[in-house]
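J.: got a structure for you, letters missing:
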């Protein structure tokens, strides 16, 4: 395939930066990253990339004057940028409406004006949750039932993309992915918070009984799936991305403790958060059968151990975030 120029929104964040690294390692494409560099974006996440193939533009995806010329210059837009932390959405929903809804609208209008291919990255949280004993998993036809301001605004952004495809012919695809883990994830998130606490000798903290189930996928596998959809996906269609990695939070914490040489019961319980979804589970059959995709990290423990190694080796990346993050959690008793 001929090399392309991609505009990657949110490309200095966790999942977006992993995608940028993946693209530059596996294709001849060049990339422009558009990122507001809020607390979740980090210039350091883009260090070490090939010179001349990536540039960073600092800006707001809801600013049409910034967005329009970048979309005009791109062969495709891959839209990762989002406010994404559930706890933050419960404390103040307004940034989630601005970025996830107005930002997506602004990008879609630019893609519409310039006829630019568009891929929208979303989450399985738009579907709400499943009962712990439910044999079903989320599919492309599962009804939306968001539980938080975060998941509600992501659901709204998905619906905007679908409407712009149908009403205006925008050449877009969508993907909904399960919970990601891996390098360069902000320490406010569940797995890196536990890892960095353990590095600092702090006992992990577990919401409630820890029975909430998430379907974990390594960020590298998410990246390879998005690239497959961008290259071979059917316009207007949605693909679910998952790696059959269902684990409850208690199992994840206990596995991390074992990997890091601690007793499996060496953690504390804290009060559960409001509206905490019970279980997510992705059926990625369509992605695998139609596009021939499969995850490289089929073994969750292997991927988790590699993630622990990354955080141990890259303290300079996460240390500046740690104190403020823990202070914010302490203020809420978590």
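T.: Good, I have the coordinates. Because the structure is predicted, anything quoted here is derived from the model rather than measured.

J.: When you work out contacts or count neighbours from here on, use the C-alpha atoms and nothing else.
T.: Will do.

J.: Now do the contacts for the residue nearest to residue 86 when sequence neighbours are not counted.
T.: The spatial neighbour of residue 86 that comes closest, neighbours along the chain excluded (C-alpha to C-alpha, 6 or more residues apart in numbering), is residue 150 at 5.8 Å. Under the criterion of C-alpha atoms under 8 Å, 6 or more residues apart in numbering, the contact partners of residue 150 comprise 83-86, 89, 93, 96.

J.: try this one next to it:
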């Protein structure tokens, strides 16, 4: 039986992981530690809180005494570390938070783990660190996808902070023998994703008849991974991965940003123009007036340091741990779109006046 501490479990990927794990391993115990910053939402975990095997703790990964208390009190033997500042645009305008949370916060967790596990002689533990493909930098149009051997070349403060945290995790394995694993994933999408990210932002802006500003030509390419395919990969790494190893998790779904936006426009046009009830719920959307939402697309000046292409080679995970993604982008995006239509109350609560202003001033990329 595992006793898990999931950091950042009220965020997008963390909350999905909690539900995935509770459903697959009902005998295990999960404690979520989350600071509930702007992207952490405790309502993401309302269903989980009905489960007696689940507990939520409002706190910060920078609080080492709190982390140590949780590790001891709940007999934690597995840490799954999602907590991070993760939005590139925010890191460009305010990098300090990214350095503090992503680097210092990760180091605080590592110090607590060493003290409670290694210094007490406990060997049955695992520290799994969630990272990103952005640590590898950018690819040219004909370059082979990133592998675990690709040299790090981060181009944004966010990517640099994640690269530094990866190195710290690896160092604690090599120096002290902490049982660590790292996963570098491609772009996630799915339920509960905060509306500053590309896919939910496009969906919501279309429904509210807001512009869809696209950086540059919009041909920046990303490898898209449905969130529960990510969770399947993390599950395999925790259960079967070799301590000290890094595993790339990808969806084998390379799409240009502009193509994703066009696809979402088509899907929403299809749904609203064919469903009077939905059109009545979202009367401002062009699709409700039988107009394709593509009319909202605007091309704007590209952002600084914008990586042109990411692509993940998940061959090691596939060959050694028998991983395979269950969703194509076409199936995953339909699931995601349906979730946003079925959970309007969830995302509408996030759209206060200040946040609406933020959406209108920021670009998609």
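T.: The structure has been received and is ready for your questions. Only a predicted model underlies this, so the values are computations on that prediction, with no experimental measurement involved.

J.: Any chance you could compute the TM-score here?
T.: Between these two chains, after superposing, the TM-score reads 0.96 (TM-score structural alignment, normalised by the length of structure 1); 330 aligned residues with a C-alpha RMSD of 1.4 Å.

J.: if we can go back for a sec, map the residue nearest to residue 86 of structure 1 across to structure 2 for me.
T.: Taking TM-score structural alignment for the superposition, residue 150 of structure 1 sits opposite residue 158 in structure 2.

J.: For residue 264 of structure 2, give me its contacts.
T.: If a contact means C-alpha under 8 Å, 6+ apart, then residue 264 of structure 2 has 202-203 as its contacts.

J.: that older thread, are any of the contacts of residue 150 of structure 1 buried, and which?
T.: Restricting the contacts of residue 150 of structure 1 to buried positions leaves 83-84, 86, 89, 93, 96, with burial counted as 16 or more other C-alpha atoms under 10 Å.

J.: buried ones in the strand or helix carrying the residue nearest to residue 86 of structure 1?
T.: Residue 150 of structure 1 is located in helix 149-168, with elements delineated by DSSP states H and E. For helix 149-168 of structure 1, a neighbour-count test (16+ other C-alpha under 10 Å) marks 149-158, 160-162, 164-165 as buried.

J.: how far off helix 149-168 does the following helix or strand past it point, in degrees?
T.: Downstream of helix 149-168 of structure 1, the next assigned helix or strand under DSSP H and E is strand 172-177. Between the axis of strand 172-177 of structure 1 and that of helix 149-168 there is an angle of 160 degrees, by axes from the mean of the first three to the mean of the last three C-alpha atoms, to 10 degrees.

J.: The aligned partner of residue 89 of structure 2 in structure 1 - nearest residue in space that isn't next to it in sequence?
T.: Per TM-score structural alignment, the equivalent position to residue 89 of structure 2 in structure 1 is residue 87. If you skip the residues right next to it in sequence, residue 87 of structure 1 has residue 273 as its closest partner in space, 7.8 Å away by C-alpha to C-alpha, 6+ apart.

J.: In a markdown table, list the contacts of residue 150 of structure 1 along with distance to residue 127 of structure 1 and secondary structure.
T.: Shown next, in a markdown table, are the contacts of residue 150 of structure 1 (distance: C-alpha to C-alpha, whole Å; DSSP: H, G, I helix; E, B strand; the rest coil):
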| residue | distance to residue 127 of structure 1 | secondary structure |
| --- | --- | --- |
| 83 | 18 | coil |
| 84 | 15 | coil |
| 85 | 16 | coil |
| 86 | 15 | helix |
| 89 | 17 | helix |
| 93 | 19 | coil |
| 96 | 18 | helix |
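
J.: how about the helices in the stretch 201-334 of structure 1?
T.: Remark: helices assigned in the stretch 201-334 of structure 1 by DSSP state H, counting those that start in this stretch are 219-232, 249-259, 285-291, 300-313, 315-331.

J.: Out of the ones you listed, which is closest to residue 130 of structure 1?
T.: Smallest distance to residue 130 of structure 1 across the helices of the stretch 201-334 of structure 1 (C-alpha to C-alpha): 15.2 Å, for helix 249-259.

J.: Read off where the closest one ends up in structure 2.
T.: Residues 257-267 of structure 2 are where helix 249-259 of structure 1 aligns, with TM-score structural alignment as the criterion.

J.: Which one, of the helices of the stretch 201-334 of structure 1, ends up nearest to residue 131 of structure 1?
T.: Of all these, it is helix 249-259 that lies closest to residue 131 of structure 1, at 15.1 Å by C-alpha to C-alpha.

J.: No further questions, thank you.
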